[in-house]
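**Student:** Have a look at this prediction, sequence included:
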Amino acid sequence: MNAAVYALIANSCMAALFVVTYGVVAITYSRQRAAVWFMVSYLLGFLTPICELLFRFTDYRLLFAVLGYAAFLGAITVMSVGIQAFAGHRLCRRPAALLWAGGMTLRMSLLGGTRNSLPYEMLFQLPFALGSILVLLSIRRIAQKGPIRTLLMVVFGIIGAHFLAKPFMAASLGAGHSAQYYATSYYAVVSQVSTGVLLVAAGLFLMLLVIQKALDDTIRDAESDPLTGLANRRGLARAGPALLAEAKRDGHGLYAMVLDLDHFKRVNDMFGHAMGDRVLVAFADLLRTVAARDVLAVRLGGEEFALLVPDAFGPAERSDNRASHLAGDIRALLRRFDRQGLPPLTVSGGIVRHAPGETLDDLIARADQLAYRAKRAGRDHILHEPMPVAVEPSHDWHDESEPGRRVATG
C-alpha cells in the first residue's frame, strides 16, 4: 500500500471517532441536538475515504468516485445546516441543498473531462470551496463569542482557501491524467493529509464549542429559577459581585430593589397554586419588560424578587434615580394584570443605594429590611432610602374597602 492509502485509512478512523463522539454528546445533552447534524456530517465524511479505498480495490471505480464526491460535498453542506441549528436560528436548508445539487451536476459534467488541467481542477474543487464559505457564514451567526468560535472561523477560512489552492497543487505536483494514476500520485498524499488535518482541526474546535455551550447551559440552569427563568440566589451570588465591582471601579451608583408581592398566599388560597404560578411568571415577565440588559433580575424565593440596578448618572443624595423610575414602571404595569386574566396585585419593596465598603449581602439585606418596613406600614409601598417621596397610590385587590395607601418610590 502507498502513503495515500494510509492517509485514507487515518482519515476514515478520525471521522469515525467524531461520529461516535458527536453521537454521545447528542444522547447525553438533550439541548445539544445540533450534535446530530455534526454526527451525520462526519458520517458522510467517513464514507468519503471509504469510497476512495473501494475505488482503488474494486472494479466499480466510476460509482465510488461519484459517491465519494457526493458524500464529501454532503458532509460540508450538512455541517452548515448543523451550525445553524447550533446557533439557534431557523434552519435554512435551501442554500445547502442547492449547493449540493449544483455541485453534483457539475461533477457529472466533468466525467470524461481532461484531468490534471487547471480548469478541470478548479471546477472540481469549486463546490467544496463554496461549501466552506457557507459554513463560515453560518459560524458567524453563532452568538457564543470567544476565541474558540474565532479559531473555528479561521480554520474554515483556511479550508476554503485550501480547496481553491488545490488546483494549483495538482498542476504543480501532477494529479495524473486518470483516476487510477491519481491514486498513486504524490499529490494524492498531500491532498488527503492536508484535508484530513484541517477537518480534524475543525472537528476539534467545533467539539470544544459544543462542550462549552453545554457547560454554559448547565451553569445557566443551576443559576436560574426553573419557574420564572430569572436568576436565582446562586445566579445573584455569581453575577452580583461583578456588577458591584464595576460600580466601584467606575464610581457609579448601584441600587438594590427588593420586591414582595402583597398577600400572595391569598392568591394561592382563592385561585389555586396554578394561578399562583401564573402570577409569578407574569411578574417575572414584567420585570424583564422594564429592566434593561444591564439590570439583574432575581427571584429570591417564593414571592420575593430583587433587582440590581446600575446607575451611572443618578446623584447619590437624591431619590430621583433609575431604580425609582423602574419601581414606578413596575407599579404601573401591575395595574394592568387584570387585563391578562390575573388577580389584581400590589407589591411592597425597598430601594437602597450601595454604600462604600458594603458587601452584596449587606446591600440586599438593607433593601429587604426596607421592604419589610413597607409591609408593616400597610403594604403597597416601595420605600426608598434616604429620601422617600410620596406618589399616587394604587388599590389593593383583596380589600376594596381599604383606602388607597401612600406609596413611596424614588
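**Tutor:** Right, received. Where do you want to start? From a predicted model like this one, the values you see are computed outputs, not experimental measurements.
**Student:** only C-alpha atoms for contact and neighbour calcs from this point on.
**Tutor:** Will do.
**Student:** so Leu130 touches Ala161, yeah?
**Tutor:** No: using CA atoms under 8 Å, Leu130 is not in contact with Ala161; the gap is 10.1 Å.
**Student:** Look at these two and report which has more neighbours.
**Tutor:** Taking neighbours as other CA atoms under 10 Å, Leu130 and Ala161 compare with Leu130 leading, 20 against 14.
**Student:** so how far is the helix or strand harbouring that one from its chain's centroid?
**Tutor:** Of the helices and strands defined by DSSP states H and E, Leu130 is found in helix 118-140. Helix 118-140 sits 27 Å away from the centroid of its parent chain (CA atoms, centre = their mean, to the nearest Å).
**Student:** Use this one as the comparison:
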Amino acid sequence: MSGALFIFSINLTLALVMAAGFFAVARFDAQNTAARWMALAFLLGGLSVAAEFIISADIFVTLARMTTATAFLAAMLGVTVALSRYYNTAQDWASLSVIFVASAMLYALTLDMPRNDPVRQVLYQLPYALVSLLALSHVWRSKCRAVLDWCLMVLLLLAAVVFIGKSIIANMVGGVGSEAQDYARTVYAMISQSSGAILVLMVGMLILIMLARETAARLIRQSERDSATGFLNRNGFMNHGDALLRQLGNGGASEAALILAALDVNIENDARSTRILPFAGLLHALDPPELCIGRLGPAQFAILMPETNLLGARKTAEALRRKIAEAENSPGVFVTASFGITEKERGDALSDMILRADWALEEARHAGGNCVRLSARSALGLARPKAIS
C-alpha cells in the first residue's frame, strides 16, 4: 500500500467517525438540524474518499472520478447548509442547485484535459474554493463575533486559499500523475490528502464543539422551564432573577420590584388547563417583555420587574387582578387571585425579596383574597401580630 492509499484509509475512517459524532448529536437533540447536515456532509466526504480506492484499482475510472469530485462538492455544500441552519441565515436552494450542476458539468468537461495542465487544475479546484467562501459568508452575515466564530471564518478562508493553491503545489512536487490511477502514487497526493484531512478535521471538530454547546445550552434552558406555561420554573427563576439583580447593581440602576401572584384556589390536575393557562396568558401579555417571570408553585407565579418601584408594581398587579375578576363571569375559566409586592432594598438578594413578597401575599390571603398587599420594609420586621383571644 502506498503512502497516499494509507492516508486515504485514515481519511475514510475519520469521515465515518465524524459522521457518527454528528449523528449522535442530532439523535440526542432533534432540534439540531445543523448536526444532521454535518453528518450527511461527512458521509459524502467518505464516499469521495472511497471512490479514490476504486480509481486506484482501475475499476470504472470515469465514474469513480466524477463520484470523487461531485461527492466532495456535495459534502462542502452540506457544510454550507449546516452553517446556515446554525447561524439562522438565509440559504437559497436554487443557488446551491445551480452551483452543484454547473460544477458537475465543469468536472465532466475537464476529464479529458491533460491532468497536469495548470488551467485544468485551477478549474477543478475553483468550485471548492467558492463553496468555502459561501460557507464563510454565512458566519459573516450572522454578525456572530465570538472566538469560535472567528476561528471558523479563518479556517474557511484558509480552505479557500488551499484549494486555489493546490495547482501551484502540484507543479512544484511533480504533478498529479499522467493518469487518474497514478494519482495515489504521487507526492502531491500525500500532501493534498494529509493537509486536507487536517483542515477538514479542524473545521469538523470546531463545528462539532459549537453544535454540542448549542445542544447543551438548549437542554439547560429546557430544564429551567415549566413545560405547561413556558415560564421559568423555580430553579430557573432563582438563577435568572439573581443574575438580573446583579446586572442592575453593576449598571447603577438599583430599582426593582417583585410581585408574587397566586390563584385563590387549590389547583387539581384536571383544572390546570382551564385556570392556570389563561392566567399564564395574561402574564405573557405583560409589557415590557424583559420581565423575569417564573412559576414557583402549582398556582403561584413571580414577576421580577427591573427599573420599577413599589407603586409601578402595584399598578401592574391591580391591572392583573381586575382582568382576573372580570373573567370570573366565564364559568370554570378563572378564579380570583392574591398579590404580594415588595421592592429591592440595598444589599438584597432575590431570596430576600421573595421572603418579603411572600409575607405580603399571605397578608392578601388573610384579607380574604382578590386583593393586593405591599410588604413592610425589612427594617420593620415581618412578624404578624397575634390575634387577641
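**Tutor:** Alright, I've got the coordinates. Note that the coordinates shown come from a computational prediction; the quantities given were computed from them, not determined experimentally.
**Student:** tm score of chain vs chain?
**Tutor:** Between these two chains, after superposing, the TM-score reads 0.83 (TM-score structural alignment, normalised by the length of structure 2); 376 aligned residues with a CA RMSD of 3.3 Å.
**Student:** by how many degrees do the following helix or strand past the helix holding Leu130 of structure 1 and helix 118-140 diverge?
**Tutor:** Next in sequence after helix 118-140 of structure 1, counting helices and strands by DSSP H and E, comes helix 147-173. Helix 147-173 of structure 1 and helix 118-140 are oriented at 180 degrees to each other (axes from the mean of the first three to the mean of the last three CA atoms, to 10 degrees).
**Student:** Superposed on structure 2, what's the mean shift for helix 147-173 of structure 1?
**Tutor:** Aligned to structure 2 and superposed, helix 147-173 of structure 1 gives a mean residue distance of 2.8 Å (mean CA distance after the TM-score superposition for structure 1).
**Student:** List the buried residues for the next helix or strand after that helix?
**Tutor:** Downstream of helix 147-173 of structure 1, the first helix or strand assigned by DSSP H and E is helix 179-182. For helix 179-182 of structure 1, burial by neighbour count (16 or more other CA atoms under 10 Å) applies to 179, 182.
**Student:** gap between helix 179-182 of structure 1 and the chain center?
**Tutor:** With CA atoms, centre = their mean, you get 46 Å for helix 179-182 of structure 1.
**Student:** on that earlier part again, how big is the offset of the helix holding Leu130 of structure 1 relative to structure 2?
**Tutor:** Superposed on structure 2, helix 118-140 of structure 1 shows a mean distance of 2.5 Å to its aligned residues (mean CA distance after the TM-score superposition for structure 1).
**Student:** How about the contacts made by Ile341 of structure 2?
**Tutor:** 257-260, 310, 313-314, 356-357, 360-361, 372-375 (CA atoms under 8 Å, 6 or more residues apart in numbering).
**Student:** and with 7 Å instead?
**Tutor:** For Ile341 of structure 2, the contact set (CA atoms under 7 Å, 6 or more residues apart in numbering) comprises 258-260, 357, 360, 373-375.
**Student:** Just the residues you listed: which are in strands?
**Tutor:** 258-260, 373-374 (DSSP state E).
**Student:** any idea which of the residues you listed has the most stuff around it?
**Tutor:** Counting neighbours by other CA under 10 Å, Ile259 leads these with 30 neighbours.
**Student:** Find the helix or strand that the closest residue to that one other than its chain neighbours is a member of.
**Tutor:** Nearest residue to Ile259 of structure 2, sequence neighbours excluded (CA to CA, 6 or more residues apart in numbering): Ile341, at 4.6 Å. Using DSSP H and E, Ile341 of structure 2 sits within strand 337-343.
**Student:** mean deviation of that strand from structure 1?
**Tutor:** Looks like 2.3 Å for strand 337-343 of structure 2 (mean CA distance after the TM-score superposition for structure 1).
**Student:** Give me the contacts around stretch 160-169 of structure 1.
**Tutor:** Under CA under 7 Å, 6+ apart, the answer for stretch 160-169 of structure 1 is 118, 121-122, 125-126, 128-129, 132-133.
**Student:** Please identify which of those is nearest to Pro343 of structure 1.
**Tutor:** Relative to Pro343 of structure 1, the closest of the contacts of stretch 160-169 of structure 1 is Ile133; by CA to CA it sits at 54.2 Å.
**Student:** Tell me who's in contact with that closest one.
**Tutor:** Contacts for Ile133 of structure 1 were tallied using CA under 7 Å, 6+ apart; they are Gly160.
**Student:** which one in structure 2 is aligned with it?
**Tutor:** In structure 2, the residue paired with Ile133 of structure 1 is Leu133, using TM-score structural alignment.
**Student:** any idea how far its match is from Val139 of structure 2?
**Tutor:** Applying CA to CA, to the nearest Å, the value for Leu133 of structure 2 to Val139 of structure 2 is 10 Å.
**Student:** still on that earlier bit, save the ones in strands among the contacts of Ile341 of structure 2 as a markdown table, and put in distance to Ala94 of structure 2 too.
**Tutor:** Below are those laid out as a markdown table (distance: CA to CA, whole Å):
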| residue | distance to Ala94 of structure 2 |
| --- | --- |
| Leu258 | 52 |
| Ile259 | 52 |
| Leu260 | 53 |
| Arg373 | 61 |
| Leu374 | 61 |
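**Student:** How many neighbouring residues does the closest residue to Met387 of structure 1 other than its chain neighbours have?
**Tutor:** Excluding the flanking residues, the one nearest Met387 of structure 1 by CA to CA, 6+ apart is Ser319, at 5.8 Å. Counted with other CA under 10 Å, the neighbours of Ser319 of structure 1 add up to 22.
**Student:** if I look at Ser319 of structure 1, how far off is His381 of structure 1?
**Tutor:** Counting by CA to CA - Ser319 of structure 1 and His381 of structure 1 are separated by 15 Å.
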